[in-house]
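# Please find the sequence and the predicted model below.
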Amino acid sequence: MTAISLEPLDLAALLCSRVCHDVISPVGAIVNALEVLEEDDPSMRDFALDLIKKSARSASARLQFARLAFGAAGSAGAMIDLGDAGNVANGFLNDDKLSLDWEAPRALLPKNQVKLLLNLLILATHAVPRGGKLVSRATIDGEQGRFVITATGSHARIPNHVEDLIAGHSETGTIDAHAVQPLYTGMVARAAGMTISFAIEADTVSITAQKAD
């Protein structure tokens, strides 16, 4: 494996591409529904309005999640409420394929720890590509969190190369938009002074993040 070399502008571009990928689908659905309304077909009006409402809620949930998971979320040293993080995580992840159980005390943690937890949830969804159940547990000691996320579902697996990418390595030393998520997660973990480990048993993948030794 080779250490990944990535210019700051390239990292920013890949993260923007990642966020846009999440938002394009619901926004596109809104555009399509508005076109249906323009046709003035009474039989399709209720369908189009329902699609607009669902897609607008989805786009809003995805943007709120991205704001915390990838955005600045305040100045350096800012603290984020785990309760707020849980609300945006539930809004983003609960759907027809996935369910999320968020188990965390209402507490303020340094922003990089909360950003790490949200990014780990995204990696957990990759562990159950056919859908399933996510459980996110957080324990707090002062201003230090410890996170354990389990992803249970059919054909659960540790995503390919995820541990290498988190460590900042790839086969070629380069990445594409699909690999930026674990790379960024590893960068946030190091900024938070935490380590990440993966384990799998049967149809359950466990991801643990805790303070580095």
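Ah, there it is.
# all contacts plus neighbour counts: C-alpha atoms, from now on.
OK.
# which residue is nearest the middle of the chain?
residue 122 (3.2 Å; C-alpha atoms, centre = their mean).
# next helix or strand past the helix ranked longest in the chain?
Counting by DSSP state H, the longest helix found in the chain is helix 8-38. Sequence order places helix 42-69 as the next helix or strand after helix 8-38, per DSSP states H and E.
# counting contacts, what elements does that following helix pack onto?
Contact analysis of helix 42-69 by 3 or more C-alpha pairs under 8 Å, 6 or more residues apart in numbering; DSSP states H and E lists helix 8-38, helix 82-93, helix 111-127 as its packing neighbours.
# list the buried ones in that helix?
45, 48-49, 51-52, 55-56, 58-66, 68-69 (16 or more other C-alpha atoms under 10 Å).
# Name all residues that make contact with residue 56.
26, 27, 30 (C-alpha atoms under 8 Å, 6 or more residues apart in numbering).
# Counting neighbours, which of those comes out on top?
residue 30 (22 neighbours; other C-alpha atoms under 10 Å).
# Isn't it up against residue 58?
No: the pair formed by residue 30 and residue 58 falls short of the contact definition of C-alpha atoms under 8 Å, at 10.5 Å.
# check contacts around the residue lying closest to residue 131 once chain neighbours are set aside.
Leaving aside its sequence neighbours, residue 131 sits nearest to residue 97 (C-alpha to C-alpha, 6 or more residues apart in numbering; 4.7 Å). Taking C-alpha under 8 Å, 6+ apart, we find residue 97 in contact with 130, 131, 132.
# Among those, which ones are in strands?
Among the contacts of residue 97, the ones falling in strands (DSSP state E) are residue 132.
# Any chance of the contacts of residue 97 in JSON lines with distance to residue 80 and neighbour count as columns?
As requested, the contacts of residue 97 are exported to JSON lines (distance: C-alpha to C-alpha, whole Å; neighbours: other C-alpha atoms under 10 Å):
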{"residue": "130", "distance to residue 80": "31", "neighbour count": "13"}
{"residue": "131", "distance to residue 80": "28", "neighbour count": "20"}
{"residue": "132", "distance to residue 80": "28", "neighbour count": "21"}
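# Quick one: the contacts of residue 97 as TSV, columns for distance to residue 34 too.
Below are these laid out as TSV (distance: C-alpha to C-alpha, whole Å):
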residue	distance to residue 34
130	31
131	30
132	33
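# would residue 157 count as being in a strand?
No: assessed by DSSP: H, G, I helix; E, B strand; the rest coil, residue 157 does not belong to a strand; its assignment is coil.
# Alongside the first one, take a look at this:
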Amino acid sequence: MSTSEDASTGAVITLDGLDLAALVASRVCHDVISPVGAIVNGLEILEDEKDEGMRGFAFDLIKKSAEQASARLQFCRIAFGAAGSAAAQLDLGDAEQVARGFVVDQKTSLVWEAKRQLLPKNIVKLLLNLVLVATTTIPRGGEIKVTSEGEGEATSFAIVTTGVSARVPANVLDLLAGRAPEDRVDAHVIQPFYAGLVARAANMTVTIEAEIEGEKIVTRARPAAA
């Protein structure tokens, strides 16, 4: 299977700026609400619990959840926000750091072999959004490997996800191309739709291929001219 943004049919959806901002904000809130809720639960345990064992559990829960919330906010700040807005470029080293904080857990590992360099902001934002898309291709966990070729605006990326039952989620290719089922975009699908917007703004072409059915998915981003 090999499909690209251009393979879809139907009209491209155009969102009002306010609607886009609202949907992206909803997605960011979705990413952080779980660890923030866990922090609240931990604080409630500390307030009511006298058992030292349970209090220790609560402290561990608060610490872990606070670290997770911070990592997700740092990731979203670059992937969705205007981090470093005073500059036209972002450091791939910073992208690696926030990607590790967001992606790595007990089920998923991240191998980052992309060359460290300064790149136009939208290219870095696209890479992080494609890493996020890649996490959805291995629902049971596995490995995400990020590599790059070239330099500057000629840089291309490959994101290889390997895991049991690896697959391309339904409608992701259409969403990357700016299309959606029933011509409707909501907070559940805004992330790949947004990734497609960033790709077009960065003049990049995105493809997703299943190289070994059920084991490996390869997402590539190349300069459109290539």
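That came in fine, so what should we check first? This one's a predicted model, so the numbers in the text were calculated from it and none came from an experiment.
# picking that back up, please pull up the equivalent of the residue nearest to residue 131 of structure 1 in structure 2.
Under the alignment by TM-score structural alignment, residue 97 of structure 1 pairs with residue 107 in structure 2.
# quick one: its match and residue 72 of structure 2, what's the gap?
17 Å (C-alpha to C-alpha, to the nearest Å).
# and if you look at residue 108 of structure 2?
From residue 108 of structure 2 to residue 72 of structure 2 the distance is 15 Å (C-alpha to C-alpha).
# Pick the most deeply packed of the helices and strands packed on helix 42-69 of structure 1.
helix 111-127 (a mean of 24; mean count of other C-alpha atoms under 10 Å).
# Just tell me the aligned range of it in structure 2.
Going by TM-score structural alignment, helix 111-127 of structure 1 sits over residues 121-137 in structure 2.
# How about residues contacting that stretch?
Contacts of stretch 121-137 of structure 2 (C-alpha under 8 Å, 6+ apart): 78-80, 88-92, 95, 99, 103, 144, 157, 159-161, 166-169, 191-192, 195, 198-199, 201-202, 204, 217, 219, 221.
# For residue 183 of structure 1, see how far away the nearest residue to residue 175 of structure 1 once chain neighbours are set aside is.
Spatially, and ignoring its direct neighbours in sequence, residue 175 of structure 1 is nearest to residue 4 (7.5 Å; C-alpha to C-alpha, 6+ apart). Between residue 4 of structure 1 and residue 183 of structure 1 the distance is 9 Å, computed by C-alpha to C-alpha.
# okay, those two: which has more neighbours?
residue 183 (23 against 17).
# residue in structure 2 matching that one?
Match for residue 183 of structure 1 (TM-score structural alignment): residue 193.
# Its match: helix or strand, and which one exactly?
Here residue 193 of structure 2 is assigned to helix 190-201, by DSSP H and E.
# helices and strands around that helix, which ones?
helix 17-48, helix 121-135, helix 172-176.
# try 10 Å this time
Other helices and strands packing on helix 190-201 of structure 2, by 3 or more C-alpha pairs under 10 Å, 6 or more residues apart in numbering; DSSP states H and E, are helix 17-48, helix 52-79, helix 121-135, helix 172-176, strand 204-212, strand 216-223.
# now that helix against strand 204-212, angle please.
130 degrees (axes from the mean of the first three to the mean of the last three C-alpha atoms, to 10 degrees).
# circling back: could you tell me which of the contacts of stretch 121-137 of structure 2 count as buried?
For the contacts of stretch 121-137 of structure 2, buried by 16+ other C-alpha under 10 Å: 78-80, 89-90, 92, 95, 99, 103, 144, 157, 159-161, 166-168, 191-192, 195, 198-199, 202, 204, 217, 219, 221.
# What's residue 170 of structure 1 aligned with over in structure 2?
Residue 170 of structure 1 maps onto residue 180 in structure 2, by TM-score structural alignment.
# where does its match sit relative to residue 158 of structure 2, distance-wise?
25 Å.
# Then residue 84 of structure 2?
Distance from residue 84 of structure 2 to residue 158 of structure 2, by C-alpha to C-alpha: 25 Å.
# Return the residue of structure 1 aligned against residue 218 of structure 2.
Counting by TM-score structural alignment, the partner of residue 218 of structure 2 is residue 206.
# Count the residues that sit near its match.
The burial count for residue 206 of structure 1: 21, using other C-alpha under 10 Å.
# Name the SS class of the closest residue to it other than its chain neighbours, please.
Leaving aside its sequence neighbours, residue 206 of structure 1 sits nearest to residue 150 (C-alpha to C-alpha, 6+ apart; 4.4 Å). Of the three states, residue 150 of structure 1 takes strand according to three-state DSSP.
# what's the counterpart of residue 150 of structure 1 in structure 2?
Match for residue 150 of structure 1 (TM-score structural alignment): residue 160.
# need the contact list for that match.
111, 131, 134, 137, 143-147, 208-211, 216-220 (C-alpha atoms under 10 Å, 6 or more residues apart in numbering).
# swap in residue 104 of structure 2?
Residue 104 of structure 2 touches 110, 111, 141, 143, 144, counting by C-alpha under 10 Å, 6+ apart.
# which of the residues you listed are also in contact in structure 1?
Listed in the original numbering, the contacts of residue 104 of structure 2 still in contact in structure 1 are 110, 111, 143, 144 (both residues aligned by TM-score structural alignment, their matches' C-alpha atoms under 10 Å).
# Of those, just say which sits nearest to residue 45 of structure 2.
Of all these, residue 45 of structure 2 sits closest to residue 110, with 33.7 Å by C-alpha to C-alpha.
# Alright, calling it a day.
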